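1. from the sequence below, what's the structure:
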Amino acid sequence: MTARALQRMIHVGCRELGLDADTRRDLQLVATGKASMAEMSEAELAKLLEALKARGFKPGFKPGVEPGAKGRRPAAPRPDLRYIHVLWGLLGKAGALKKPGRDGLNAFLRTRFEGKWGSVPIDIDALRDAGQINDVTRALKDMCRRAGVDT
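-> You can find the predicted model right below:
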């Protein structure tokens, strides 16, 4: 790992551990005898990173996300599908939904459109038919209008 990459990792570690600049410099002095990372060799930077790991820093893991969890899903592949997600989110924030998450949106699709379309995809982002996407958008806009949500 390059010196710059180690410095970045050290800054991330300090931020995740809640260390301010003065505390970081004190830790640098204790771990390497130098107050400035610019003066440190790669070996000294690695030693400082190990000191952060000893204090609980786990590189590669985001705080609040369980190891192995994927975190957030990527954005929907099409703009019209992203708009559906936005409308659903607005309805959720307005308190107009019983189940405001992605599961609720997929359940809405099944209950509202399964009889009309014959079958529905297991996930909203799998919709590809423009007519079906338009049906969902219209239904959500109507729900927004009834709930008093500006679209």
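
2. going forward, measure contacts between C-alpha atoms and count neighbours the same way
-> OK.

3. what number of residues lie near A107?
-> A107 has 16 neighbours, counted by other Cα atoms under 10 Å.

4. my error: substitute F57 in the last question.
-> F57: 20 neighbours (other Cα under 10 Å).

5. give me the nearest residue to it, chain neighbours excluded.
-> Nearest in space to F57, with sequence neighbours left out and distances taken as Cα to Cα, 6 or more residues apart in numbering, is G13 at 5.6 Å.

6. need the contact list for that neighbour.
-> Applying Cα atoms under 8 Å, 6 or more residues apart in numbering, we find G13 in contact with L49, L52, F57, K58, P59.

7. now the other sequence, so there's something to compare against:
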Amino acid sequence: MTRQKYLQLIHIAAHHLKLDDTTYRQLLHRLTGETSAKALNISQLARVLETLKAKGFRIQSTQPTTKKQTDRPQIQKIQALWQAMVDDGIVRDASATALAHFVKRETGCDSPYWLDNPQASQVIEKLKQWQKRVARTTSC
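-> This next block holds a predicted model:
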């Protein structure tokens, strides 16, 4: 792994673990004697990343979704509802990124493909409620 990738993952891990700046720098100092990740060599960066993993950070793949993930009926329903809302003018941004932001706000999960079944059901219901709200306000 490159030095830049280690730095990136360490900063992502600190954010996901909700470490404030002081706590983050204390962790670095305790493990390496330095207070900045930029001053660390690769082996020190690896040690810091392993410590963050031990505290609960998990590296999530950013690989494109597989066919199997998009075959889930609930994911297809979420995408169909989103597209219908775009077509109706309820949603302005039809992008997958916009849908991912909605999913993140509603469930805390970064992507619709990572939702478990209860979370996917929750997103479907939220989208349906949104559609109904807009339909009610425009029919008056």
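
8. about what we covered before: so is the residue nearest to F57 of structure 1 in a helix, a strand, or just coil?
-> The three-state assignment at G13 of structure 1 reads helix, by DSSP: H, G, I helix; E, B strand; the rest coil.

9. buried ones among the contacts of G13 of structure 1?
-> For the contacts of G13 of structure 1, a burial check counting by 16 or more other Cα atoms under 10 Å picks out L49, L52, F57.

10. show me the helices in structure 1, by range?
-> For structure 1, applying DSSP state H gives helices covering 3-17, 21-32, 42-54, 79-93, 102-117, 130-147.

11. wait, which of the buried ones among the contacts of G13 of structure 1 is closest to D26 of structure 1?
-> D26 of structure 1 lies nearest to L52 out of those, by Cα to Cα, at 12.2 Å.

12. R15 is in contact with that closest one, correct?
-> No. Here L52 of structure 1 does not reach R15: they are 10.8 Å apart, not a contact under Cα atoms under 8 Å.

13. thought D88 was touching V134 of structure 2, still the case?
-> No. Counting by Cα under 8 Å, V134 of structure 2 does not reach D88; the two are 10.0 Å apart.

14. would you mind measuring from the residue of structure 1 most remote from its centre to G60 of structure 1?
-> Using Cα atoms, centre = their mean, the residue of structure 1 lying farthest from its centre is G33. It sits 38.0 Å away. Remark: distance between G33 of structure 1 and G60 of structure 1 (Cα to Cα, to the nearest Å) = 27 Å.

15. got it, and G92 of structure 1?
-> 32 Å.

16. of these two, give the one with the bigger neighbour count.
-> Shown here are G92 of structure 1 and G60; by other Cα under 10 Å, G92 has more neighbours (16 against 9).

17. quick one: map the more buried one onto structure 2.
-> Alignment note: G92 of structure 1 maps to Q129 in structure 2; criterion TM-score structural alignment.

18. distance of T35 of structure 2 relative to K5 of structure 2?
-> 19 Å.

19. ugh, typo on my part, it should be A100 of structure 2
-> Distance from A100 of structure 2 to K5 of structure 2, by Cα to Cα: 24 Å.

20. give me the more crowded residue out of these two.
-> A100 (16 against 11).

21. now do the buried residues in the strand or helix carrying the more buried one.
-> Per DSSP states H and E: A100 of structure 2 is located in helix 96-107. By 16+ other Cα under 10 Å, the buried positions in helix 96-107 of structure 2 come out as L99, A100, H101, F102, V103, K104, T107.

22. dump the residues you listed into JSON lines; add distance to D20 of structure 2 as well.
-> Below are the buried residues of helix 96-107 of structure 2 laid out as JSON lines (distance: Cα to Cα, whole Å):
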{"residue": "L99", "distance to D20 of structure 2": "29"}
{"residue": "A100", "distance to D20 of structure 2": "26"}
{"residue": "H101", "distance to D20 of structure 2": "23"}
{"residue": "F102", "distance to D20 of structure 2": "26"}
{"residue": "V103", "distance to D20 of structure 2": "25"}
{"residue": "K104", "distance to D20 of structure 2": "21"}
{"residue": "T107", "distance to D20 of structure 2": "23"}
